[in-house]
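Chemist: take this sequence and fold it.
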Amino acid sequence: MFGNIGWGEFMVLLVAALVILGPERLPGAVSWVTKTMRQVRDYASGASQQLKDELGPEFDDLRKPLADLNELRGMSPRAVITKHLLDGDDSILTGNFDGKPAVNGSTPAEKPLMPESKPLAAGERPPVDPDAT
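Modeler: Prediction:
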């Protein structure tokens, strides 16, 4: 319930509640909050159970896309693209089209994606691509 609140924040809230409500009203406020939280949790579980009862087997069909979305949250963008758009074939991302394993990560050793270029000599002008300008 307090998954995102650390001990320091919890102590600050407790001290603030003690100052605002006072020591005589604090126990009643705590019991009211716990009773209300328990009632909200019971309403939520009752609504979920009622939905399961009314939908029957279709409830699982409704839950599957939500489970898929939760699975995507933890994946990197590249993994999502590979899994869902490319059906697990990441050759377009790695440049490995012949099915041989890649060397040193993303590109195969025998077919680099871009040829290596040597630095220009002093006074040498770079090549110009008229279609790119």
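
Chemist: for the rest of this, base every contact and every neighbour count on C-alpha atoms.
Modeler: OK.

Chemist: following the biggest helix by length in the chain, which helix or strand comes up?
Modeler: Identified as the longest helix of the chain according to DSSP state H is helix 26-55. Past helix 26-55, further along toward the C-terminus, the next helix or strand under DSSP states H and E is helix 58-73.

Chemist: give me the distance from that next one to the chain's centre.
Modeler: When distances are taken as Cα atoms, centre = their mean, to the nearest Å, helix 58-73 is centred 14 Å away from the chain's centroid.

Chemist: now swap in stretch 29-39 and tell me
Modeler: 32 Å.

Chemist: one more: stretch 3-12?
Modeler: On Cα atoms, centre = their mean, the centre of stretch 3-12 falls 24 Å from the chain's centre.

Chemist: to compare against the first, here's the next sequence to fold:
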Amino acid sequence: MFNDIGPLELVTIIVLAVLVFGPDKLPKMIQDVTRTIRKIRDFSESAKADIREELGPEFKDFEFEDLNPKTFIRKQLDNDELGLKEIRNGFDLKKEMAEVTDAVHGRDADTSSSSSSSSPAVSAGGTVDMTKKREKLAPDERPPFDADAT
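Modeler: Sure, this is the predicted structure:
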């Protein structure tokens, strides 16, 4: 519950508690707070037990932590009944973005990649010809304008 509180923060909280409540009332306040926390935990556990009882035997494996979307998705991805790991591993976003960046900047893609380094060429009429390979542009030359792409 208090995993992210450091030792300096804990000492600061204790000093503030002593200053606010005084050394005489502080033990009584700590007892009241711990008693309240126990009551809240007991209430929470009884509510969970009541919900599980009402849901019936088909939800015996139900965990309330599964209601957290991150936990639910992580559990479903670990299940891999749909073959999602294969799809996720087959898609390399960094490689795809690098290829798009190279295409935009007019650089050739890696020769080791399986995708071709060709991109559509634009004819004089403004149509795209997918069969022509990209021609190397001079440093000061701009790529052809494609009205349909904008």
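
Chemist: superposing both, give me the TM-score.
Modeler: The TM-score (TM-score structural alignment, normalised by the length of the first structure) is 0.62; 117 aligned residues with a Cα RMSD of 4.0 Å.

Chemist: one step back: and the longest helix of the first structure against the second structure, how far off on average?
Modeler: Helix 26-55 of the first structure: mean distance to aligned residues in the second structure after superposition is 0.8 Å, counting by mean Cα distance after the TM-score superposition for the first structure.

Chemist: what's the following helix or strand after the host helix or strand of E99 of the second structure?
Modeler: Assigned by DSSP H and E, E99 of the second structure belongs to helix 93-105. Going down the chain from helix 93-105 of the second structure, the next helix or strand is strand 121-122, by DSSP H and E.

Chemist: so how far is that next one from its chain's centroid?
Modeler: Between the mean C-alpha position of strand 121-122 of the second structure and that of its chain there is a distance of 39 Å (Cα atoms, centre = their mean).

Chemist: so what's the residue count around L26 of the second structure?
Modeler: Residues near L26 of the second structure, counting by other Cα atoms under 10 Å, number 16.

Chemist: for R38 of the second structure, see how far away it is.
Modeler: As defined by Cα to Cα, to the nearest Å, L26 of the second structure lies at a distance of 18 Å from R38 of the second structure.

Chemist: sorry, back to before: tilt between the longest helix of the first structure and helix 58-73?
Modeler: Compare the direction of helix 26-55 of the first structure with that of helix 58-73 by axes from the mean of the first three to the mean of the last three Cα atoms, to 10 degrees and you get 120 degrees.

Chemist: whereabouts in the second structure does helix 26-55 of the first structure align?
Modeler: Using TM-score structural alignment, helix 26-55 of the first structure corresponds to residues 26-55 of the second structure.

Chemist: how about the matching stretch, which residues are buried there?
Modeler: Neighbour counts over stretch 26-55 of the second structure (16 or more other Cα atoms under 10 Å) mark 26, 52 as buried.

Chemist: over to stretch 64-74 of the second structure?
Modeler: Buried-residue list, stretch 64-74 of the second structure, by 16+ other Cα under 10 Å: empty.

Chemist: touching it from outside, list them.
Modeler: With Cα atoms under 8 Å, 6 or more residues apart in numbering as the test, stretch 64-74 of the second structure has no contacts from any other residue.

Chemist: and for M114 of the first structure, the neighbour number?
Modeler: Counted with other Cα under 10 Å, M114 of the first structure comes out at 7.

Chemist: any idea how far the residue of the second structure positioned farthest from its centre is from S115 of the second structure?
Modeler: Distance to the chain centre peaks in the second structure at D24, reaching 48.5 Å (criterion: Cα atoms, centre = their mean). Computed with Cα to Cα, the distance linking D24 of the second structure and S115 of the second structure is 76 Å.

Chemist: next one: V128 of the second structure
Modeler: 19 Å.

Chemist: ok, those two, which is more surrounded?
Modeler: V128 (16 against 10).

Chemist: just give the nearest non-adjacent residue to that one, would you?
Modeler: Leaving aside its chain neighbours, V128 of the second structure sits nearest to V122 (4.5 Å; criterion: Cα to Cα, 6 or more residues apart in numbering).
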